[in-house]
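K.L.:
3D model of this:
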Amino acid sequence: MDTDMTPFAPTDGKALRHAFGRFGTGVTVITTRTAQGPLGMTANSFSSVSLDPPLVLWSAALRSKRHDAFAQAEQFCIHILSAEQQALATHFAGQGHDFTGFNWDDGPTGAPQIAGCLAAFHCTRFDVHAAGDHSIILGQISHAAACAGQGAGLLFDQGRFGAFAAKD
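P.N.:
Next up is the predicted model:
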C-alpha cells in the first residue's frame, strides 16, 4: 500500500468530497425552458457516453431546488464553458432564473443557448437514473455546435476554477 496516502472511510462525506475534488473536471452550464421561463444550472458532472446514438450524461443533486425541473425536462442544452466564463459558472451555481446580462437565444429545441461557449449540445432526455443523492440525466444529442476558434476550457479542481497554462 502507498504509505503517502491516508485511508478514510467511504462513508466520511467530507473526506470523500475532498478526494473527489482532486479529480479536475470541465465546467458546464445546463439550460432548459420551464413554464416560469429559462432555467440554468452549473455542473461539472458531465461526460460523453456514446457516439451511436450520440449520448451524454450529467448529474443533478436531489437537494437542488432545480433538480426536479431538470430531471423532468424533455429538452435541455449543455454548454461547455471557456476559461473566460467563470462569472457565468458562478452565477448559475447560485441561482438559475436570472439570465440578465448574458447573451442567449432560444436554441433549436427551445432550450436557451448561451453565446460564447466552446460547445453546445442540445439534447432530448433519454433516461434518468436514481443514484444516491443525485440523479443521472442522460441526453440524446439532437443538435450540436462548437466555436470555430481555439479556446481553453474552464476547469474546476479542488474547489477552484482555473485553466491550463498556454504552451510555450
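
K.L.:
hey, let's count contacts and neighbours off CA atoms from now on
P.N.:
Fine.

K.L.:
Identify the residue spatially nearest to C147, adjacent ones excluded.
P.N.:
What sits nearest to C147 in space, not counting adjacent residues and going by C-alpha to C-alpha, 6 or more residues apart in numbering, is L118, at 5.2 Å.

K.L.:
likewise A61?
P.N.:
Nearest to A61 is H134, by C-alpha to C-alpha, 6+ apart, at 4.2 Å.

K.L.:
residues in contact with that neighbour?
P.N.:
S59, A60, A61, L62 (C-alpha atoms under 8 Å, 6 or more residues apart in numbering).

K.L.:
moving C-terminal of the helix or strand where I141 lies, what's the next helix or strand?
P.N.:
In this assignment (DSSP states H and E), I141 forms part of strand 134-146. Moving toward the C-terminus from strand 134-146, the next helix or strand (DSSP H and E) is strand 155-157.

K.L.:
The structure of the following sequence is requested for comparison with the preceding one:
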Amino acid sequence: MEQEQPSQVKPFDTRHFKSALSQFATGVTVITTRLDNGSFLGITASSFNSVSLDPPLVLWSLSDKASSLPVFSVNSHYVINVLSAEQSHLAMQFSKPAVDRFAGVEYTLSSTGLPILKGAIAWFECHNRSRYPEGDHVIFVGEVEQCAVDPQAPLIFHGGQLLASGR
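P.N.:
Below you'll find the predicted structure:
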C-alpha cells in the first residue's frame, strides 16, 4: 500500500529550503575579532552551537563569500557574544555593511584584547582551533578558553525575524 505524501511537501528548491530552515529558532550572536591594523571586526551570526565539553568546543559558520572570511580564517582568537532580547539593534548593526560597526557600541576587552559586548547574556573567548569548508560556508570550531554568563532573556531569530523572547 502506497503512503500518501503530506500536502505541504514541495519539490526541493533553495527558497523552500531556506523557509523550512527558518522554522528552527536560534539565538543570535555577534562574533568579534581584531584586524591587523588594530581596529575591530564584528559580524552577526545565528549559526552557533556547542560541540564538546571535553575539550570545550563550539562551532559557527560563515559564508565563503563573506568579506570577513580571510580575517576570521587566520586570526588566532575570536569572541562569540550571545545577544540579549534588548540587543536587536546590535544584531542589525553588525549585519549591515558599515564603515564602523562598533560606533556607539559599549564593550570591554577580553584577555586577548577582543571586544566583549556590554549586555551580552553570555560570551565565549575562543582559540580558532579548526575550519572546515562545507558547501557554501566555512565551519569554524573554537576551543573555549574563557566564558561568562549573565542570565537574561535571549534574542531569538525565527521565521526570518528577530524576536525578543520572554522569560
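
K.L.:
Relative to W58 of the first structure, how far out is the residue nearest to A61 of the first structure?
P.N.:
Distance of H134 of the first structure to W58 of the first structure, given as C-alpha to C-alpha, to the nearest Å: 10 Å.

K.L.:
Have a look at how far, on average, the longest helix anywhere in the second structure is from the first structure.
P.N.:
Ranked by residue count, the top helix of the second structure under DSSP state H comes out as helix 14-21. Helix 14-21 of the second structure, aligned to the first structure and superposed, deviates on average by 1.1 Å (mean C-alpha distance after the TM-score superposition for the first structure).

K.L.:
elements contacting that helix?
P.N.:
Packing partners of helix 14-21 of the second structure (3 or more C-alpha pairs under 8 Å, 6 or more residues apart in numbering; DSSP states H and E): none among the helices and strands.

K.L.:
can you tell me which residues contact the residue nearest in space to the middle of the second structure?
P.N.:
The centre of the second structure sits closest to A45, judged by C-alpha atoms, centre = their mean, with a distance of 2.7 Å. Going by C-alpha under 8 Å, 6+ apart, A45 of the second structure touches V28, T29, V30, I31, W60, S61, L62.

K.L.:
from the residues you listed, which is closest to S68 of the second structure?
P.N.:
Using C-alpha to C-alpha, L62 comes nearest to S68 of the second structure of these, at 8.7 Å.

K.L.:
Under the alignment, what does the closest one map to in the first structure?
P.N.:
Mapped onto the first structure by TM-score structural alignment, L62 of the second structure lines up with A60.

K.L.:
distance between the host helix or strand of its match and the chain's centre?
P.N.:
Using DSSP H and E, A60 of the first structure sits in strand 54-61. From the chain centre to the centre of strand 54-61 of the first structure is a distance of 8 Å (C-alpha atoms, centre = their mean, to the nearest Å).
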